[in-house]
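*Asks:* no sequence on hand, only this structure:
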């Protein structure tokens, strides 16, 4: 990054760039997700008649970043499969069945960043490993930094992001009833993270 790079871009890269440099790791600062204000919303086509939505919330994760060396930063997130909310108990139960996740207590969906490309003053493409249903695939998130600054009520540094991606559920062995029920799943992510104590 040159000296002309906007400050917001530097903060964005700092917060999300994944690095392999162990020597700078000790300078990284830890931010943890605010589970009460972090959600993943997904939707898919249902037989061409409607768009059906679901959500994961209350998940955990952390961002380790070093303002002086963004290449030493990383981000990872995990959420219990069984925390999924669909708004209809029978649908949620079906998703947890052997037709889809065959979910058991403790099963997780995880994302770990592997690369970042800053694309604008407050935008970036974040590549990472998404693991669910015993399958790991590389995915790209189109991310936007919403805000970095002191939280007015918590009184400490805070940051917030939005991101989107599109997944093929069959890539994760979740392709039951495709293509009648859409294989393509649109994913919208919004999260907040606070500086760790």
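*Replies:* Good, I have the coordinates. The model shown is predicted, which means the values in this text are computed figures rather than measured ones.
*Asks:* going forward, measure contacts between C-alpha atoms and count neighbours the same way
*Replies:* Noted.
*Asks:* residue 187 contacts residue 43, correct?
*Replies:* Yes. With contact defined as CA atoms under 8 Å, residue 187 reaches residue 43; the gap is 6.8 Å.
*Asks:* which parts of the protein are strands?
*Replies:* Residue ranges of the strands in the chain, as given by DSSP state E, are 29-33, 39-46, 50-57, 60-65, 74-80, 108-118, 123-132, 135-150, 157-168, 184-195.
*Asks:* so how far is the longest one off the chain centroid?
*Replies:* Pointing back at strand 135-150 there. Distance of strand 135-150 from its chain centroid, counting by CA atoms, centre = their mean, to the nearest Å, is 6 Å.
*Asks:* now it: buried residues?
*Replies:* 136, 139, 140, 141, 142, 143, 144, 145, 146, 148 (16 or more other CA atoms under 10 Å).
*Asks:* how about the contacts made by the closest residue to residue 31 other than its chain neighbours?
*Replies:* Spatial nearest neighbour of residue 31, excluding adjacent residues (CA to CA, 6 or more residues apart in numbering): residue 195 at 4.2 Å. Residue 195 is in contact with 29, 30, 31, 32, 156, 157, 158, counting by CA atoms under 8 Å, 6 or more residues apart in numbering.
*Asks:* now the residues you listed: which count as buried?
*Replies:* Buried among the contacts of residue 195 by 16+ other CA under 10 Å: 30, 31, 32, 158.
*Asks:* neighbours of the closest residue to residue 124 other than its chain neighbours, how many?
*Replies:* Nearest residue to residue 124 in three dimensions, chain neighbours excluded: residue 118, at 4.2 Å (CA to CA, 6+ apart). Neighbour count for residue 118, taken as other CA atoms under 10 Å: 17.
*Asks:* please compare the first structure with the one that follows:
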């Protein structure tokens, strides 16, 4: 067996150190709105989640979620009030830890995914509430009913995704709606009327 040349060993070591240095030098996400790139963003469906929780007979706060979210976000960091958000959520994507309950929620007694396949949110007003926060009011359509809902939104971080090299911005949004106002009244008041929403949203800038 031929000995491994010292020069090649040194070269490989240098390359390894360079790669490690590049990984360490990766710029971390920023929470400074001034560093966010203006433009139109699309939802990253693989890393966006819509969670919900509701009181279960007063004994527990039962949680579930939706997935396969799509939509767009228009951002102008110098004019945050001009931001526009449009989100679509397939109702049939609802999921819980109980397969039986998940099927029930998709049915006519609850969300009726067959007749109302999508839940949508379209912003109508954005009010900055500090450097990295805002309240976003919009029209939420659920179960065939459209009503205004306000979300409290916080910037989580923005920067270049080190894996796909796309400029990405992430937000967390929270809000509360009354399901009875959208015609979903099954088991009231045993099952709570207040539906607490949490949105972990990731958006990628479009070229």
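*Replies:* Looks like it came in fine. None of these values were measured; they are calculated from a predicted model.
*Asks:* out of the buried ones among the contacts of residue 195 of the first structure, which is nearest to residue 86 of the first structure?
*Replies:* Nearest to residue 86 of the first structure, judged by CA to CA, of these is residue 32 at 25.9 Å.
*Asks:* the closest one and residue 194 touch, don't they?
*Replies:* Yes. With contacts counted by CA under 8 Å, residue 32 of the first structure reaches residue 194, the gap being 5.4 Å.
*Asks:* thinking again about what came up before, the second structure: which residue goes with the residue nearest to residue 124 of the first structure?
*Replies:* Here residue 118 of the first structure is matched to residue 128 in the second structure, going by TM-score structural alignment.
*Asks:* in CSV: the strands of the first structure, plus distance to residue 11 of the first structure.
*Replies:* As requested, the strands of the first structure are exported to CSV (distance: least, CA to CA, whole Å):
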stretch, distance to residue 11 of the first structure
strand 29-33, 13
strand 39-46, 22
strand 50-57, 26
strand 60-65, 9
strand 74-80, 13
strand 108-118, 11
strand 123-132, 11
strand 135-150, 8
strand 157-168, 10
strand 184-195, 14
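*Asks:* tell me which of these sits nearest to residue 88 of the first structure.
*Replies:* With CA to CA as the criterion, residue 88 of the first structure lies closest to strand 50-57 of the strands of the first structure, at 9.5 Å.
*Asks:* show me what counts as buried in that closest one.
*Replies:* 53, 54, 55, 56, 57.
*Asks:* for the corresponding residue of the second structure for residue 156 of the first structure, which non-adjacent residue is spatially closest?
*Replies:* Using TM-score structural alignment as the criterion, residue 156 of the first structure maps onto residue 166 of the second structure. Distances taken as CA to CA, 6+ apart place residue 160 nearest to residue 166 of the second structure, at 5.4 Å, with adjacent residues excluded.
*Asks:* which part of the first structure matches the longest helix seen in the second structure?
*Replies:* Ranked by residue count and defined by DSSP state H, the top helix of the second structure is helix 6-25. Per TM-score structural alignment, helix 6-25 of the second structure has no counterpart in the first structure.
*Asks:* distance of the residue nearest to residue 124 of the first structure relative to residue 16 of the first structure?
*Replies:* Going from residue 118 of the first structure to residue 16 of the first structure by CA to CA, to the nearest Å gives 10 Å.
*Asks:* kindly report the same for residue 125 of the first structure.
*Replies:* 10 Å.
*Asks:* now swap in residue 138 of the first structure and tell me
*Replies:* For residue 138 of the first structure relative to residue 16 of the first structure (CA to CA), the value is 16 Å.
*Asks:* next one: residue 31 of the first structure
*Replies:* In terms of CA to CA, residue 31 of the first structure sits 11 Å off from residue 16 of the first structure.
*Asks:* what do you get for residue 172 of the first structure?
*Replies:* 25 Å.
*Asks:* of the two, who's got more company?
*Replies:* residue 16 (29 against 18).
*Asks:* got a list of what that one touches?
*Replies:* Each residue near residue 16 of the first structure by CA under 8 Å, 6+ apart is listed here: 63, 65, 70, 73, 74, 75, 113, 116, 126.
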